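*Asks:* Let's see this in three dimensions:
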Amino acid sequence: MEKIATREAYGRALAALGEEQPALVVLDADLSKSTKTAIFQRKFPERFFNCGVAEQNMMGVAAGLAASGKIPFCSTFAVFATGRAFDQIRQSIAYPRLNVKIAASHAGITVGEDGASHQALEDLALMRALPGMTVLVPADAVETEKAVRAALEVDGPVYLRLGRAPVPVLHGPDFIFRLGEAVCLREGKDATIIATGIMVSQALEAAQMLADEGLDVRVLDMHTIKPLDVAAVVRAALETGAIVTAEEHSIIGGLGSAVAEALGEECPVPMKRVGIKDVFGESGRPEELLEKYGLTPYHLAEAVKEVLARKQAACR
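*Replies:* Model prediction:
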């Protein structure tokens, strides 16, 4: 299966959209080769601004450009965008509801050897808590290109989470992206895995492993963390009776928390959150870190078996 990093797809999407939307401008914090905004820079040098290693200032510049009628896409690593520049995002972008798109790459533990200081595991929690902020986490290159276009069409702030490592291409060219609507990639009646980002491909592998054992597991690609597709979550709970969430993020404040909140209010069922368990990451190869922190198809399959056991116990 072909693998492409979502950051690569982001760079290509920006360059394509630049031809359609003259108000689109791109800002970067001296990481354009890594975030792939260099693709846009080569094509539209007059609409690209390297703000240097000054992420807080970059957010302020983006706010000013948005207030002047431009549509800025700000890019840097997720740990810098949401950590170092959180105050500027909150006060200068989210509070006045300015039309700024924050595209943060190198999120999660698959940043790999760069280690804990560069592995953003709390960025979704921070961005999701900001009023009016749309939060997107595409699963593959195709979904990323569609998500960038969707972000452009949103009138307000958007956080777009991207990754460093190549991931399998799951969607075909005719895939339709609808903001706020989960995508059912596999039907099932026994349990549901709701996954986001790189964990969607892991969820599909887990579902196939379980199918070989006679279990029928649904897989939802939850590319929009906010606004969450509550209807799809509740429908999965009603129809399958057991939920597992999967994310390359802390289990606190991200997809797992969002789904738990929805189920708690609408349709409580046995549930388990698979993600980083309230710890920092460490340096290592991406595949080693996914194994150590329990983010492999095997771990997801075990989580599904756990919620199924709880579901069956509740029925006795």
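*Asks:* use CA for all of it now, contacts and neighbours both
*Replies:* Noted.
*Asks:* any idea which residue sits dead centre in this protein?
*Replies:* Against the mean C-alpha coordinate of the chain, by C-alpha atoms, centre = their mean, the closest residue is residue 137 at 2.1 Å.
*Asks:* Verify the contact between it and residue 221 for me.
*Replies:* No: look at residue 137 against residue 221 with C-alpha atoms under 8 Å: they stay out of range, at 9.7 Å.
*Asks:* want to put them side by side, so please do this one too:
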Amino acid sequence: MATDTQDQSEIFNGTANVGLKDTRSVDGTDTRTIPAFVFGEELADLAEHDPRIVVLTADLGRSNRALDFAARHPTRFVNVGIAEKNMITIAAGMASCGYVPFAATFGSFAALLCAEQIRTDCAYPDLPVRVVGHHSGMSMGFYGTSHHSLEDLGMMRTIADLTVVCATDANHLRALLRLSLNHPGAMYLRLGRGRDPEVYAAVPELVLGRAETVRDGSDLTIIATGSEVHPAVQAAEILSTQGISARVVDMWTISPLDRAAVLDAAESTGAVLTVEEGNVTGGLGTAVAEILLEAGARVSFRRHGVPDEHVPVGPPAALYAHYRLDAPGIAEVAHELLTSTKGQQA
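*Replies:* Next up, the predicted model:
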């Protein structure tokens, strides 16, 4: 079959009229705010002043917009074809020669398929490879378990000497790419569903290991990451109409995790809810729980995400609603946490 007949990029980008998507997944989102669209553009801008930057992809240049980079820097772009493991090893070789390679593919392929190469070829020799896992979580809803990336945070944060970060929106992704340029070791950058509404009105100044408080509150803290930050903010707004003041912390830095922000949340608000678009086993919620337990913090706590199961096939928006990972669902879970806390105190 000819290559052009296999091109699924318009479907992956959510712009094709193929009847395979829930309208809530795309309505009202300017493509300029979609992380997958600014990835190549931002790197192309940075590469104008940094000759070390190279970009690799595994036949997904349109889906991750690496072609925007290739159009301006064709000699620094490599499409390895459908050979993800080889791509990571090639990137490691380029890093050993002084380049800063960004190797991009679906999160399910980057983290799950290439875990050995990320650990052994990149993290162990401490090479500055940036593995970019895009369309993570349940964003590839109709493509099923093979394309869902729910375990990547749990897996990646257990690899020694690997920095793990999550992009919240387009401006946040720009900041992460800029931050990554002079980071000395390997890094896993998790991009969300590609329809992430704006949380940051401008490109933020980020410090690795320091979370961002995007909304203050006193009754509980919602610690979210990646695509779940925006619905967490919306959930906090819903809770405010119920007389509940919720702080929202963007825990974009998964490894290293912001220990101080976690403990401050426990002490200041007394209740902590973690929210992530992924399996709750081993991910953000587990990382936060470890900190709270080791510190002996007295706090009401709940992990919220996808339970330890393979999710059904369906439109991403419907899956978020099913798992209560949309704004109304997060608000419900937060209310349940606070209600159970009051019951225990009574």
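*Asks:* Translate the residue nearest to the centre of structure 1 into the numbering of structure 2.
*Replies:* Using TM-score structural alignment as the criterion, residue 137 of structure 1 maps onto residue 166 of structure 2.
*Asks:* gap between that match and residue 152 of structure 2?
*Replies:* According to C-alpha to C-alpha, to the nearest Å, residue 166 of structure 2 and residue 152 of structure 2 sit 11 Å apart.
*Asks:* Same check on residue 242 of structure 2?
*Replies:* To residue 152 of structure 2, residue 242 of structure 2 is 35 Å away according to C-alpha to C-alpha.
*Asks:* who has more neighbours, these two?
*Replies:* residue 152 (26 against 10; other C-alpha atoms under 10 Å).
*Asks:* What about the spatially closest residue to that one that is not a sequence neighbour, how many residues nearby?
*Replies:* Leaving out its chain neighbours, the residue that sits closest to residue 152 of structure 2 by C-alpha to C-alpha, 6 or more residues apart in numbering is residue 111, at 5.5 Å. Residue 111 of structure 2 has 26 neighbours, counted by other C-alpha under 10 Å.
*Asks:* list the contacts for residue 111 of structure 2?
*Replies:* If you count contacts by C-alpha atoms under 8 Å, 6 or more residues apart in numbering, residue 111 of structure 2 has them with 118, 133, 152, 155, 156.
*Asks:* name the element the aligned partner of residue 306 of structure 1 in structure 2 belongs to?
*Replies:* Matched to structure 2 by TM-score structural alignment, residue 306 of structure 1 sits across from residue 336. Using DSSP states H and E, residue 336 of structure 2 maps to helix 327-345.
*Asks:* contacting residues for the match of residue 306 of structure 1?
*Replies:* Counting by C-alpha under 8 Å, 6+ apart, residue 336 of structure 2 makes contact with nothing.
*Asks:* what do you get for residue 275 of structure 1?
*Replies:* Applying C-alpha under 8 Å, 6+ apart to residue 275 of structure 1 gives the contacts 246, 247, 248, 249, 250, 251, 293, 294, 295.
*Asks:* need the strands for structure 2, in chain order.
*Replies:* Taking DSSP state E as the criterion, structure 2 carries its strands at 53-57, 77-79, 100-106, 130-134, 162-166, 186-190, 212-215, 220-224, 246-250, 253-255, 271-279, 300-306.
*Asks:* if we can go back for a sec, average gap between the helix holding residue 336 of structure 2 and structure 1?
*Replies:* Superposing on structure 1 and averaging over aligned pairs (mean C-alpha distance after the TM-score superposition for structure 1), helix 327-345 of structure 2 comes out at 2.3 Å.
*Asks:* and that helix, how far out from the chain's middle?
*Replies:* Chain-centre distance of helix 327-345 of structure 2: 25 Å, with C-alpha atoms, centre = their mean, to the nearest Å.
*Asks:* For stretch 263-274 of structure 1, give me every contacting residue.
*Replies:* Outside stretch 263-274 of structure 1, the residues that reach it (C-alpha under 8 Å, 6+ apart) are 233-234, 237-238, 241-247, 251, 256, 260, 294-295, 300, 303, 307-308, 310-311.
*Asks:* ok, of those, which come out buried?
*Replies:* 233-234, 237, 241-247, 251, 256, 260, 294-295, 300, 303, 307-308, 311 (16 or more other C-alpha atoms under 10 Å).
*Asks:* Mutual contacts of residue 137 and residue 221 of structure 1, please.
*Replies:* By C-alpha under 8 Å, 6+ apart, residue 137 of structure 1 and residue 221 have these common neighbours: residue 196.
*Asks:* returning to what we had before: nearest to residue 236 of structure 2, out of the strands of structure 2?
*Replies:* When these are compared by C-alpha to C-alpha, strand 246-250 sits nearest residue 236 of structure 2, at 5.3 Å.
*Asks:* and the closest one, what other elements does it pack with?
*Replies:* Strand 246-250 of structure 2 sits against strand 212-215, strand 220-224, helix 229-240, with contacts defined as 3 or more C-alpha pairs under 8 Å, 6 or more residues apart in numbering; DSSP states H and E.
*Asks:* Just say which of the ones you listed is most tucked in.
*Replies:* Comparing those by mean neighbour count (mean count of other C-alpha atoms under 10 Å), strand 220-224 comes out on top with a mean of 29.
*Asks:* Go ahead and confirm residue 205 of structure 2 touches residue 175.
*Replies:* Yes: assessed by C-alpha under 8 Å, residue 205 of structure 2 is found in contact with residue 175 at 6.8 Å.
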